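J.: Sequence and predicted structure are below.
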Amino acid sequence: MKKTKSVKFHKKFALAVLVFFLAAILLPSSALESKVQAASSPRSGGAYYSYGEALQKAILFYKANRLGDLPDDYILPYRADAAMTDGQDVGLDLTGGWADAGDGIKFTHPMSYAAGQLGWAVYEYRQAFEKSGQLDDILDEIKWATDFFIKAHPEPDVLYYMCGYNDSDHSVWVPHELLDYVTDRKSFVLNPSTPGSDVAGQTAACLAIASIIFEPTDPEYAQTCLTHAKQIFEFGDKYRGKNPLDVLYPSGGYVDDMAWGAVWLYIKTGDTTYLDKAKSYLPVTSLGGGHTHCWDDVSYGAALKIAQITHDEGYAAMVEKNLDFWMPGGGITYTPGGLAWLSPWGSLRYASTAAFLAFVWSDDQTVGTPSKKEAYHNFAERQINYILGDNPRKGSFVVGFGENAPEHPHHRTAHGSWVSMLDVPGFHRHILYGALVGGPSSDDSWVDDISDYTLNEVATDYNAGFVGSLAKMYDMYGGEPLENWPQPEDFRAPEDDLTEYFCRGWIIYEGYGTLNLLLQVNNRSAWPPTMKDKLSVRYFMDLSEIFEAGGSLDDVQITLGQSEGAKLEGLKQYKDNIYYFTVDFTGTQIMPAEWEMCEKDAHVSIKYKDANIGSNENDWSFQNLSKSPDYDAVSFAGLTPYIPVYDNGVLLWGEEPPNGGNTPEPSPEPTPTKPPITYGDLNGDGNVNSTDCTILKRALLGIVVPGANLDAGDLNRDGKVNSTDLTIFKRYLLKVIPSIPL
């Protein structure tokens, strides 16, 4: 969802900042510290939480947002390959990286900020990650992002900055695994004619940091990162301009990003040209005090590193002006419970990142004002402890950690809806361990509500500064990570129904030797969400009474009525007098994406030649059938395990008759033949309705709908599929015309 940047330093705060700044210089550290204690309830100075466990889980969150080709033995059993078409529209492989937040769009700008911020944490507190056993994990996550940036930079003056986009992605609420089926994964590029120095500077910084932190373990990869960092920085420096993205992440400018990239290139190379560039992009007088380091303003981090490198008093004053703003009385709003609150959007993201800067600055005893360092340090501890539970609700704001933790983060894959709805199901099917939610309002109020994305959004940039602060807290106070964690069962919500694939069945009519059924195959998969196009169901019958009366299979007629892409396979022997027929949906995509996609219906009629002999009462599959066909896509009404579900002929769910011998071999797939065109029936379900019209509309917008027969969209038979055909379709649905033209 949209995460607008907070308003920068307000003029109305200027006088307060100046007064506090002077007071901070004149007052001893103890006096400044007393002001902090008076305004804050969170604790500092002790081990109040298991910071190692919190760190472990906060890093794990990034694995939940991975896109691309995931390992077969992936640690999160509810995740699988996702967004595998990224880059195909431009002839490149742009798979990989992270989905930005609770949505599925991939942005180079905030992703490079997040990966760079994680890398900065490793640069400052590598020993903490090593001691906690998390170094390999965090390096693996950073590399997942930097691998994508290398792909996104196929030429020196080319950088891809987005895959997917708002109008397409935010029109659905589906797991990441299904993005390719229901959204348009269009790629967007920066080049000399469409520059983006903000994206370039941030990406260069991330790759420069990666070149530093990977040097001890993978020097060859570190060199690759450095090569790309230099080229991307040169591209941003030569073709200056702000990226064209004007939704979701509208950048405030690029000078801070370029300064950030330059300072890290200097730290890596020692080339003073980069340091001069950093200072020219970020002169000592340019930094305001009323914000903090974030995806859209890295000037605070850049100034801090320049000050540490040069010991320039001007830059040091810039850093402390910013940190003083975050102290009580300095201009920042404090909630009654002690949170330094900057914005309704991701308030905890800002507080935890300001805490990281405060830790890094207070750790450095070679620059800055010594009398302030203790106050900065304790401020940082209190903000992290607020997040972990030292707050009025006595609850954690980190999913799966501590007491009273969030259970409904705004995250599509963790939620696991099969109908693209925020309220279906009413709980999350997976626990999004380690995700830092947006945070409370300025009065400490917060509601655990998936629909409130202001307070409950999660994002890769939200966790970034938080991870660094947790590393520092662990380094000071310990609290060991969990052993032999996670286990597969840790990712299953305890109240979740474990049924992913199933059949529902209803009796539509029964009498005079006839049984009419409605059978429905369902795909509500979530471990992981999976598109299936070879599902079938089998109805098992006991024909003993037919054979005992001297009859044969010819006395039983099975016919398929209206269906959504199904085919009927006639009676086959299972064992003795038990036979089955198959309703086969092979070729029809069934997936937990939208209501009409997660379930498919078929009407079947069983008719006996002699109504006095044939009976279904003894059929294995007749058990549990309901006579009420009322159902929806939420409940499990009509569910019957006695009509099993198969995937390409292999039993997937349900119960076959006992003592039935070997399961019949899967039927060979039929040789595909091109069916005659039914104009208007784009999804091949035998019906011409609004679903087909939607497919046609998506096709005209350039959205690929897998499996759609676009030839059926040529309603006026002119050899073209265009807006004229869409107009005809709409007129037909509105009954303006009686039929599709023949």
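T.: Right, received. Where do you want to start?

J.: Please make it C-alpha for all contacts and neighbour counts, starting now.
T.: Fine.

J.: which other helices and strands contact the longest helix along the chain?
T.: Counting by DSSP state H, the longest helix found in the chain is helix 108-132. Applying 3 or more Cα pairs under 8 Å, 6 or more residues apart in numbering; DSSP states H and E, one finds that helix 108-132 contacts helix 135-151, strand 159-163, helix 197-213, helix 460-477.

J.: helices or strands up against whichever helix or strand comes after the third one?
T.: Spelled out, that is helix 197-213. Downstream of helix 197-213, the first helix or strand assigned by DSSP states H and E is helix 219-238. Judged by 3+ Cα pairs under 8 Å, 6+ apart, helix 219-238 is in contact with helix 135-151, helix 197-213, helix 255-269.

J.: buried set for helix 219-238?
T.: Of all the residues in helix 219-238, those buried under the rule 16 or more other Cα atoms under 10 Å are 221-223, 225-237.

J.: Just give me how far that helix sits from the chain centre.
T.: Relative to its chain's centre, helix 219-238 lies at 28 Å (Cα atoms, centre = their mean, to the nearest Å).

J.: A further structure is provided below for comparison with the first:
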Amino acid sequence: MDTTKPMFLIQLLFICFSMLGAICSASNPNYADALEKSILFFEGQRSGKLPANQRLTWRGDSGLSDGSSYHVDLVGGYYDAGDNVKFGLPMAFTTTMLAWSVIEFGSLMPGQIQNAREAVRWSADYLLKAATATPNTLYVQVGDPNMDHRCWERPEDMDTPRNVYKVSTQNPGSDVAAETAAALAAASIVFKDSDPSYSAKLLQTAMKVFDFADHYRGAYSDSLSSAVCPFYCSYSGYHDELLWGASWLHRASQDSSYLAYIQSNGHTMGADEDDYSFSWDDKRVGTKVLLSKSFLQNRVEELQLYKIHADNYICSLIPGTSSFQAQYTPGGLFYKASESNLQYVTSTAFLLLTYANYLTSYGGHASCGTATVTPQNLISLAKKQVDYILGQNPAKMSYMVGFGERYPQHVHHRGSSLPSVHSHPSSIPCNAGFQYLYSGSPNPNILVGAVVGGPDNRDSFNDDRNNYQQAEPATYINAPFVGALAFFAANSVAN
């Protein structure tokens, strides 16, 4: 028996992983490039006066009078997706997730940390204005979505009504207010060292907005009805946001009153429920992962419940465990919904990596019945999802615009699909833009870094601008992806 061959192979593998890791991981996507582009995308979604260092130069200033007819300054923030409305609930969630990406993985993105902070600040500045303009009021939307969706026009040309919508003591919106509190609290952590005074202002405002959300309870969908539904109805109610907001305030402030709030209210706010979705609407599983850190780090026994339920969530995703119930496409993509499915993929990948980070840092594992799931198991599953998005899939298509050799060309996005204001300075009115929506030509402006809605449950993708279910990008798809990409950009050799 020739023993030299297996020994040679073992030595070769050792050399591969220890000395030539960069070569052996050549099949990995370029995570660092994807990370840079995932952050750059947010510049394409900016509303307001663009700064001198704007890198997506096909965009121009827009929404410069937002709020003025109501005597408030609501200039700035992000357009949520391919339209020209500023929706407060998804924008706040986007801000929270961008901030969480920086909090957990900012040390792994040294070359992009400043751009990431600027992405957080662009929306945090807007949310600050929305929260402080009028006492006991939170401005939660700019733009009439029904009128906006009847037009196909660049944000720079907007002539649809820029109605302003708010929640107040008489017309509450605990969901959007508590999410805004979470966003401001998370952002305060991002700027704690680099800009302490700004951080303090964010945290103080977050506390006030949370008190408002908690004391004047109600769903913003009930208060604003057709202005937010069916676009961003709060299907999950507002209890999940209250618990989420309190959890972020506890992490940002270390004020024990928020821990007491969590302990007193958790059972009535979804802590006892095993849920398997994390999105702009439903924050329950994100809260459980977030609170698991406090249990793992400080062994706060009152928070052990959240670790147990976070384990249940993780186990639901892992094939082969007794609790497995997730759906995957034949190509291995996590599948949750026919519309904008990749939002669930990016948020799930982020939670997998964050939980793996907590388990690794504090010496834990996930228990799935009698089986044990290690941090490496979570990282491996997250990597499959990230790699799928970046082109390692049956279609061999990257679902990030501008990344890889093949990516969507007909993105459902007004500014990207219409000629830019620089190449076509004259206005393109409401109805005149539809010729570009229905055109078979590629988008003239590349919305670099945008992750679109993605393929269906059979891995099929129709690159059609009118197919908003698959071809529309959104800020809340990209925000958690920033953190996931930072992880793999720093750990691609090992993984």
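T.: Here it is on my side, so go on. Note that the coordinates shown come from a computational prediction; the quantities given were computed from them, not determined experimentally.

J.: export the helices and strands packed on helix 108-132 of structure 1 to JSON lines and tack on distance to Glu569 of structure 1 and mean neighbour count?
T.: Shown next, in JSON lines, are those (distance: least, Cα to Cα, whole Å; neighbours: other Cα atoms under 10 Å):
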{"stretch": "helix 135-151", "distance to Glu569 of structure 1": "47", "mean neighbour count": "20"}
{"stretch": "strand 159-163", "distance to Glu569 of structure 1": "43", "mean neighbour count": "24"}
{"stretch": "helix 197-213", "distance to Glu569 of structure 1": "56", "mean neighbour count": "31"}
{"stretch": "helix 460-477", "distance to Glu569 of structure 1": "49", "mean neighbour count": "25"}
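
J.: Output those as CSV; include the columns distance to Trp653 of structure 1.
T.: What follows is those, written out as CSV (distance: least, Cα to Cα, whole Å):
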stretch, distance to Trp653 of structure 1
helix 135-151, 35
strand 159-163, 36
helix 197-213, 46
helix 460-477, 36
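
J.: Residues touching the helix or strand encompassing Ala310 of structure 2, excluding its own?
T.: Here Ala310 of structure 2, judged by DSSP H and E, is contained in helix 304-317. Under the criterion Cα atoms under 8 Å, 6 or more residues apart in numbering, residues 271-276, 285, 288-289, 291-292, 295, 321-326, 352, 366-368, 373 lie in contact with helix 304-317 of structure 2.

J.: out of those residues, which are buried?
T.: Buried among those (16+ other Cα under 10 Å): 271, 274-276, 285, 288-289, 291-292, 295, 321, 323-324, 352, 366-368, 373.

J.: how near is the closest residue to Leu339 of structure 1 other than its chain neighbours to Phe214 of structure 1?
T.: Computed as Cα to Cα, 6 or more residues apart in numbering, the closest residue to Leu339 of structure 1 that is not its neighbour in sequence is Gln383, at 6.2 Å. As defined by Cα to Cα, to the nearest Å, Gln383 of structure 1 lies at a distance of 30 Å from Phe214 of structure 1.

J.: that older thread, would you point out the most distant pair within the buried residues of helix 219-238 of structure 1?
T.: Within these, Tyr221 and Asp237 form the most distant pair, 24.2 Å apart (Cα to Cα).

J.: Could you look up the SS state of the aligned partner of Gln385 of structure 2 in structure 1?
T.: Using TM-score structural alignment to pair residues, one finds that Gln385 of structure 2 aligns to Gln383 in structure 1. Three-state call for Gln383 of structure 1 (DSSP: H, G, I helix; E, B strand; the rest coil): helix.

J.: quick one: Gln383 of structure 1 and Arg349 touch, right?
T.: No. Look at Gln383 of structure 1 against Arg349 with Cα atoms under 8 Å: they stay out of range, at 10.6 Å.

J.: joint contacts of the two?
T.: With Cα under 8 Å, 6+ apart as the test, Gln383 of structure 1 and Arg349 reach no residue in common.

J.: what sits against the equivalent of His428 of structure 1 over in structure 2?
T.: Here His428 of structure 1 is matched to Asn443 in structure 2, going by TM-score structural alignment. Applying Cα under 8 Å, 6+ apart, we find Asn443 of structure 2 in contact with 409-411, 416-418.
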